[in-house]
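Undergrad: the sequence and its predicted three-dimensional model are supplied below.
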Amino acid sequence: MSRPHPDLAPPPALPRGALRVVGLGGLGEIGRNMTVFEHEGKLLIVDCGVLFPEEHQPGVDLILPDFTSIRDRLDDIVGLVLTHGHEDHVGGVPYLLREREDIPVIGSRLTLALVREKCKEHRLKPVLREVSEGDRTDLAPFECEFLAVNHSIPDGLAVAIRTGAGLVLHTGDFKMDQFPLDQRITDLRGFARLGEEGVDLFLTDSTNAEVPGFTMSERDLAPAIEQVFRTAPRRIIVSSFASHVHRIQQVLDAAAAHGRKVAFVGRSMVRNMGVAQDLGYLTVPPNLIVPLEQLEKMRPDRVVLVCTGSQGEPMAALSRMAGREHRIRVAEGDTILMASSVIPGNENAISAVINGLTRWGAKVVHKGNARVHVSGHASAGELAYCYNIVQPKNVMPVHGEWRHLRANADIAVDTGVDPERVVVVDDGVVVDLVDGRAKVAGKVRAGYVYVDARTVGSVTDAHLKERRTLAEEGVVTVLAIVDADTGRLADRPDFLVRGFAPDKDLFDKAEAVVDKALATAAAEGVGDVHQLEQRIARDVGRWLGKALGRSPLVIPVVIDA
C-alpha cells in the first residue's frame, strides 16, 4: 500500500499504451473532486467540483482545483464527464469552461440541467451531451459506459472507462440503498458484469469508509420528519443542501399531509428546485408552493420555509436568520429542521448557527438530536460488498480525507486485493497504469485556487495569512519621515493602531526601534524606500512580538523629507 509522497518529482513521459490518472482534487479532502485520465495523447476529465472555505480562509468564496497541469493541453481534452450534480463535483465546471468553452460536458439529465443554469450566471453556453444509465459514449481513445448509482441527489452515475491500457471503474458518490425514494438502485449487476470482464483500476468513494455496516435508507427518515410536522406549534424552517431533491420531496409530502404551505428561500434553492420540478424529479402537490410574500401573511402553524445554510455558510439564509440579518425573523416557538449532514470542517460554524437560532426561542432539530439525515455515501459493509463483486486488480480510493482513504484501502486489502496494488495518494500525485499494474509516477501542481469575489487565483495563502493576522493580531501602521541627506528620522514617527489597545507609553519605546533600523540601513548605504520599509516592518514586528506577546501586521510608510 502506498504512502504519502511529499517530495515527488514531475512525472516522466507516459509510456506508450499506458493510462495516467491524476486527481486534482478530492484526495485528502471532502470536495473539489476532479480526476484527469490521459491515454494516447488525449485527456478525459471526470468531475470538476469546488471546496468550500473554512474559518482559516477568510473572505474566500470557493476553492477550485488547480488547472495548471492541463492548461497548455486544453485542446487535448475530449470530454468532461460529470457523475452527479452536487457542488463538490460540478461547481468548478464554469471556471474550466472559461479556459475552453467548447469542451463536451457529458452527464445525466438533471446534472446537465443544473450545470446549464450555473453556466448562465457565467454567460457561458456549454456543449452538453446527455447520457443515461446503460449508455456508451465514444470519446476516443476512451469509451465510457454509464451505470446507475444511488446517492442523495437523483440521476447519479458511475462511469466505466475502457482504454487500450485497461478498464477503469469510477463509482462517483454512491450508496446501496435498497429502498430508494425514486426506485433507482445502484446497478450492482453492472458492477459484477464489469468485474467478470476484468476491472484493472477501481476508483471508489471513501467518504463513509470508517462507518461500519450499511448506510440506512432515506425512507427511514420519514418517522422523524413526520414527528416534526406533527408537533411543531408554529413555523417550520427546513435547511438543506440546495441539490438534495429527495429530502425536499419528503418535506413537501409532509407539508401537504399536514395542511401547510411551502416557500423556497435562497437563490440556489429556488433555482434548483425549479429545475427539478420542471424535469419531473420533484413532485409538487397542486397549490402547495407559494411566494414568500404570501407565506408571511399566513398563520405561523400553516407555514414551511425551505432554505439553504445547513453548513453554517455565513451568507446563506439560515445563518442570516440566526444573526437577525434576514427578513424572516425567527421567533419563540419556531422549529428549525436541519436536514443535512455535517461536512468536516464546518462543525463550529454549524454550532454557532444552532446557538443563534436557539437564542431567539427556536427549537432546532438536527442530526445530533434526531434521525433527520442519512448519508449519501456507502459505508464499510457496502464497500466490501463492491470489492467482492468487482474483484479489481488495482484500487485507488478517492473522495475523502486521508483517514477515509486509508480506511477504504484497508477494506480493499481485507477483501483480498494485493496491498501492493492499492494506491493511496494526495492531490496531484500521478498514478500510471502500465501493463496492468498501477504505480506512483510523480507529482504535478494541485494547490488551492481561491475564488475571492470576482477574482480567481489572485488571492494566495500569503494574502490569507495577512487577513488572519488582521483579524487576530491587529495592525500597526508606522509613518516615518526620513531626512533624505542623512537617512535618519526627520521627526518622531507616528504609530496608528487598529485591532488592539496598546499601553499608553508603548510606542515611545518603539521610536528607538525605528531609529535604529534606519541608522543601520544608512550605515550600510541602503536608501531605497522599499528596502527601508521592509527593515522597519521586520524590526518593529519583532519588537512588538516581544513587548506584547502578539504579532500584529506592521505596515510601514516612509516619506522622504
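TA: Sure thing, it's come through.
Undergrad: use CA for all of it now, contacts and neighbours both
TA: Will do.
Undergrad: got a list of what V497 touches?
TA: For V497, the contact set (CA atoms under 8 Å, 6 or more residues apart in numbering) comprises 474-477.
Undergrad: also C48?
TA: Per CA under 8 Å, 6+ apart, neighbours of C48: 32-35, 65, 82, 88-93, 96.
Undergrad: would you show me how to pick out the buried ones of the contacts of V497 in PyMOL?
TA: Burial among the contacts of V497 is assessed by 16 or more other CA atoms under 10 Å; the matching PyMOL selection reads:
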select buried, resi 474+475+476+477
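Undergrad: which one of the contacts of V497 is nearest to Q249?
TA: G474 (47.7 Å; CA to CA).
Undergrad: and the closest residue to that closest one other than its chain neighbours, how far is that from L80?
TA: Closest residue in space to G474, ignoring its immediate chain neighbours: G499 at 4.1 Å, by CA to CA, 6 or more residues apart in numbering. Distance, G499 to L80, by CA to CA, to the nearest Å: 47 Å.
Undergrad: neighbour count winner among the two?
TA: L80 (26 against 14; other CA atoms under 10 Å).
Undergrad: my read: the more buried one touches L44, true?
TA: Yes: the criterion here is CA atoms under 8 Å, and L80 meets it with L44 at 6.3 Å.
Undergrad: what segments of the stretch 201-350 of the chain are strands?
TA: 201-205, 236-239, 261-265, 303-307, 335-338 (DSSP state E, counting those that start in this stretch).
Undergrad: for the ones you listed, which one sits closest to V395?
TA: strand 201-205 (4.8 Å).
Undergrad: same for that closest one, what does it pack against?
TA: Applying 3 or more CA pairs under 8 Å, 6 or more residues apart in numbering; DSSP states H and E, one finds that strand 201-205 contacts strand 166-170, strand 395-398.
Undergrad: ok so, going back, which among the contacts of C48 gets closest to V168?
TA: T35 (12.2 Å).
Undergrad: three-state assignment of the closest one?
TA: Here T35 is recorded as strand under DSSP: H, G, I helix; E, B strand; the rest coil.
Undergrad: take the one below as the second:
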Amino acid sequence: MEKQEKQNGKMNTGKQQNGKNTAPRHRSAPRRSAAKAPQEMTIEERLRALRMQQEATVEAAPEMLAAEPAKPVKKEPAPKRGRPAKPAAEKAPAKRGRPAAKPASGTAKTAAGNGKKSRAARKTPVRIIPLGGLHEVGKNITVYECGQDAFLVDCGMGFPDADMLGVDLVIPDFTYLEKNADKIRGIVITHGHEDHIGSIPYLLRKINVPIYGTKLAIGLIEGKLKEHGLLGKADLRVITPKQTVKMGCMSVEFIRVNHSIPDSVGVAIHTPAGVIVYTGDFKVDFSPIEGDIIDLARFAELGSKGVLCLLSDSTNAERPGSTMSESKVGQSFNTLFNRAEGKRIIVATFSSNIHRIQQIADNAMKYGRKVAVSGRSMINVVGKAMELGYLKVPDGLFIDIDAINRYPADKIVLITTGSQGEPLSALSRMASSDHRKVSVTPNDFIIISATPIPGNEKHVTRVVNDLLKLGAEVIYEKMYEVHVSGHACQDELKLILSLTKPKFFIPVHGEYKHLVAHAHLAQSVGIPPSNILIGDIGQVIQVDNVEMKVIGNVEAGGVFVDGLGVGDVGSIVIRDRKRLAQDGLIIIVATIEKETGACMAGPDIVSRGFVYVRESEELMEEARLLVKKALDQCLDSGIRDWTTMKNSIKDALSSFIYRKTKRSPMILPIMMEI
C-alpha cells in the first residue's frame, strides 16, 4: 500500500454536540476475451491506459449529455405539488461541529478549495442531507436540494441489531421528507439491494413521487410493492446508463458501475453549483460476469471538466489492494463441482447475487445437474431475474424443489438462502433437521458462498458445526475462494478519486471507521484535509463553488418495524423486552376492598421466565408475605391511591428479589377492586 502523504491543514467533521440527530444495512452482453488479463495490470498501468482513453473520449464527447426522458412503467400522472416550503437551512439553526477521530490533527469549521479562501462569485448552493447510510452499513438514503427542488438517492432499510428484540427491520425517519413533500421531484435508485430499496413501500405510503431505476432494480421494486399492495399507485420509470433525467433545477446522469448485482449505477448530479458525483456501491471488475465494465472513461471525463464534490462507497476502505473479480468464484465452483462427484451439492449465497447464481447454474449445466431453489427471497429474485433476462439458463435446467427426490443425488444442485446463518433461513433449518423438503446426509457437499457480515459470525459458525455433525462436507470462504466482495478496496477507491479529482470529498456508505479510512485515502491522493467532511445522519451539508460546511440538522434516525407496526416500538419497549428476556417477569395479583382498602384475597405471585415456582416455593412464599406486609402498611397509613400502593409493592419486592437472587425481573402488580 502506498505510504500516506502528510498534509497540512485540518479535516472537517460533521459530528455535532447539540444537534437533534438521534440515529439508534436486460440482457447480458457477450463475455469478453482479452490477450492480457486486465486483472493482472498494476494500478499504474490502469491509470495510464485510462488517461489515454480519457483523452480520446473527451475529444469526441459532446459538451453535455442531452436530457432524455425516462420511459414510464406506469402511465399514472405525477402527484400534485403544493406550496413550496422553506429551504432546509432555515428550518434548523447552524450548530458548531466537534472534532471526531481525525486523520490529521485539528478541526475546521468550513472547507474552502485548496485550503484558501476563494474570490470566485458564489453560485447557488446545494444541500446534501443524509438520512441514513453514515456510521452504519445499510439504510442508505440521501436528499439533494437546490433552491425549491429536491430528490432522493436510494431508500433502503437496515437490519436490526441483536439487542433490538422482536424488530424485523429498521427504516429511515421520514419526518423531514413529509414536511418538504412539495419539493421532492423523485427518487433515484442506484441498484436493487435491500439496503437501497427496502424502505420504498413505507415511504410511498407518505409521499408518492416518481421512482427512477434500471430495469432489474425496478423489477425488484415492483415485486416488493406488490407484496405491500402499492403497485397500482406507484410511478416507476426505467432508465439506462448514460441517460439523464431532470429534477427541477438539477439533472441526474446515470453511470454504469460494477457491483454484486447487475444493472448497478452511480450518478453525476449536475447542479448550478457544479457536478456532484455519487459512486453508489461499486467495484472495478475488468472481467465482469455481465460483460460490461464500470464506465471509468465517463468518471475521467467528468473529472477533466471539474467535479465539485465526490461521495464514494467506503465499505472496504480498510482493505488494501483491489477486489477480486466475480469470475474467480466461477473458477472455484468448477473445481469444487468436479471434486463433489457422486454427491449432492448445496450452495448457500445471497439471494440478490445474480452473478453468483448464474455461475452456479453454468457449472450445474456443465456437470449435468439440475438446479432447485430453496428460500422465499431466493425464489422471488431468481424468478424475476429469469423473467427480465438477467439470468440466462436453458429451459428445464431449474426444477421445483419438490422434484429433487426424482433424480439421483449426484444430479442435483440446490441453491439456498442462509449464508449468514439467519435462524429461520433455509440452510439453518437444514442444519437443525427442521427443513420440510431437504434432509442433510453424509452424501451432501455444501458450499457457503459468502462472508459473514460483522455480528453474524457466531450464527454462521453454529450452522457450519451443525452441518458437519450431520456428516456433510462443508466448504466456506476461509477454506476456498468461494466469495468475493461487491465493494471497492483501497486501490479502486484511489483510482476513482484520481479520475474525478473532486474539489470536496464526503466518504459515505460505511461505519465511522470506514469513513475515516476513506478520508485518509483521499488525503493520500492530494485532497486537502480541510476539503474532506465526515458527516452524520441528519446533518445539512451545504456546498457551493467556494466552500462546504454543515449548516444545521434535520430530524433523522431509525424507525423500528415490528410485524405490521411501523414506529410503534421505541426505545422504552425495547428496554422492557430486554429486561423480560434477561430476568423474566413477576406478576402480583391482589383483590382490594374499595371501602376499607383491605386485602381481601391474595396476594398471589405468578412467575414467568424468572424461576420455576414448584422448585422455589420457599422464595415465592417469602415474597408473598413481603407483598402482604407492604399492603398492610399502606392500609395503616391511610394510603388509598393505587399508583402509590403499586410503587410500594414494587420497591419492597425488587429489593428482596435482588438480595436473594441478584436478578431484577420486571414486577407487574395487578390490583382488583371489589
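TA: Received, thanks. No experiment lies behind these values; they were computed from the predicted model shown.
Undergrad: which one of the helices and strands packed on strand 201-205 of structure 1 is the most hemmed in?
TA: Ranked by average neighbour count under the criterion mean count of other CA atoms under 10 Å, those are headed by strand 395-398 at a mean of 29.
Undergrad: how much does that one stray from structure 2?
TA: Comparing strand 395-398 of structure 1 with its match in structure 2 after superposition yields a mean distance of 1.1 Å (mean CA distance after the TM-score superposition for structure 1).
Undergrad: in structure 2, what range does that strand match?
TA: Mapping strand 395-398 of structure 1 onto structure 2 (TM-score structural alignment) gives residues 505-508.
Undergrad: show residues contacting the matching stretch.
TA: So stretch 505-508 of structure 2 is in contact with 133-134, 309-314, 515-516, 518-519, 522, 527, 531-535, going by CA under 8 Å, 6+ apart.
Undergrad: from the chain's centroid, how far away is that stretch?
TA: With CA atoms, centre = their mean, to the nearest Å as the basis, stretch 505-508 of structure 2 stands 17 Å off its chain's centre.
Undergrad: next: stretch 126-136 of structure 1.
TA: With CA atoms, centre = their mean, you get 25 Å for stretch 126-136 of structure 1.
Undergrad: check stretch 424-434 of structure 2 too.
TA: On CA atoms, centre = their mean, the centre of stretch 424-434 of structure 2 falls 25 Å from that of its chain.
Undergrad: for the stretch 401-550 of structure 1, just list every one of the helices.
TA: For the stretch 401-550 of structure 1, the helices defined by DSSP state H, counting those that start in this stretch occupy 402-414, 461-472, 506-523, 529-548.
Undergrad: how about the shortest one, aligned to which bit of structure 2?
TA: Residues 571-582 of structure 2 are where helix 461-472 of structure 1 aligns, taking TM-score structural alignment as the criterion.
Undergrad: and that stretch, how far from structure 1 on average?
TA: Mean for stretch 571-582 of structure 2 is 2.2 Å (mean CA distance after the TM-score superposition for structure 1).
Undergrad: for that stretch, list every residue counted as buried.
TA: 574, 577, 580.
Undergrad: now stretch 262-282 of structure 2
TA: 262-282.
Undergrad: re earlier: need the helices and strands packed on strand 201-205 of structure 1 in a markdown table (columns: distance to R542 of structure 1).
TA: Putting these into a markdown table (distance: least, CA to CA, whole Å) gives the following:
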| stretch | distance to R542 of structure 1 |
| --- | --- |
| strand 166-170 | 52 |
| strand 395-398 | 44 |
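Undergrad: ok, which of the ones you listed comes nearest D560 of structure 1?
TA: Nearest to D560 of structure 1, of those and by CA to CA, is strand 395-398 at 57.7 Å.
Undergrad: who's in contact with L50 of structure 2?
TA: By CA under 8 Å, 6+ apart, the residues touching L50 of structure 2 are 296-297, 300.
Undergrad: burial measure for T596 of structure 2, as a count.
TA: Neighbours of T596 of structure 2 under the rule other CA under 10 Å: 10.
Undergrad: how far away is the residue lying closest to it once chain neighbours are set aside from S425 of structure 2?
TA: Distances taken as CA to CA, 6+ apart put L635 closest to T596 of structure 2, at 7.9 Å, once the chain neighbours are dropped. Counting by CA to CA, the gap from L635 of structure 2 to S425 of structure 2 is 56 Å.
Undergrad: one more: G158 of structure 2?
TA: 18 Å.
Undergrad: likewise Y212 of structure 2?
TA: Counting by CA to CA - Y212 of structure 2 and S425 of structure 2 are separated by 31 Å.
Undergrad: neighbour count winner among those two?
TA: Neighbour count, other CA under 10 Å: between Y212 of structure 2 and S425, Y212 has more, with 26 against 19.
Undergrad: that one pairs with which position in structure 1?
TA: In structure 1, Y212 of structure 2 lands on I106 (TM-score structural alignment).
Undergrad: is that match in a helix, a strand, or coil?
TA: strand.
Undergrad: wait, what's in contact with it?
TA: Going by CA under 8 Å, 6+ apart, I106 of structure 1 touches 79-82, 112, 128-131.
Undergrad: nearest to G400 of structure 1, of these?
TA: L82 (17.7 Å).
Undergrad: pull the number of nearby residues for the counterpart of the closest one in structure 2.
TA: Counting by TM-score structural alignment, L82 of structure 1 lines up with I189 in structure 2. By other CA under 10 Å, 28 other residues sit near I189 of structure 2.
Undergrad: enumerate every residue touching I189 of structure 2.
TA: Neighbouring residues of I189 of structure 2 by CA under 8 Å, 6+ apart: 153-155, 196-197, 211-214, 217.
Undergrad: try it again with 6 Å
TA: By CA atoms under 6 Å, 6 or more residues apart in numbering, the contact set of I189 of structure 2 is 153-154, 213.
Undergrad: and V381 of structure 2, how far is that from G219 of structure 2?
TA: Applying CA to CA to V381 of structure 2 and G219 of structure 2 gives a distance of 9 Å.
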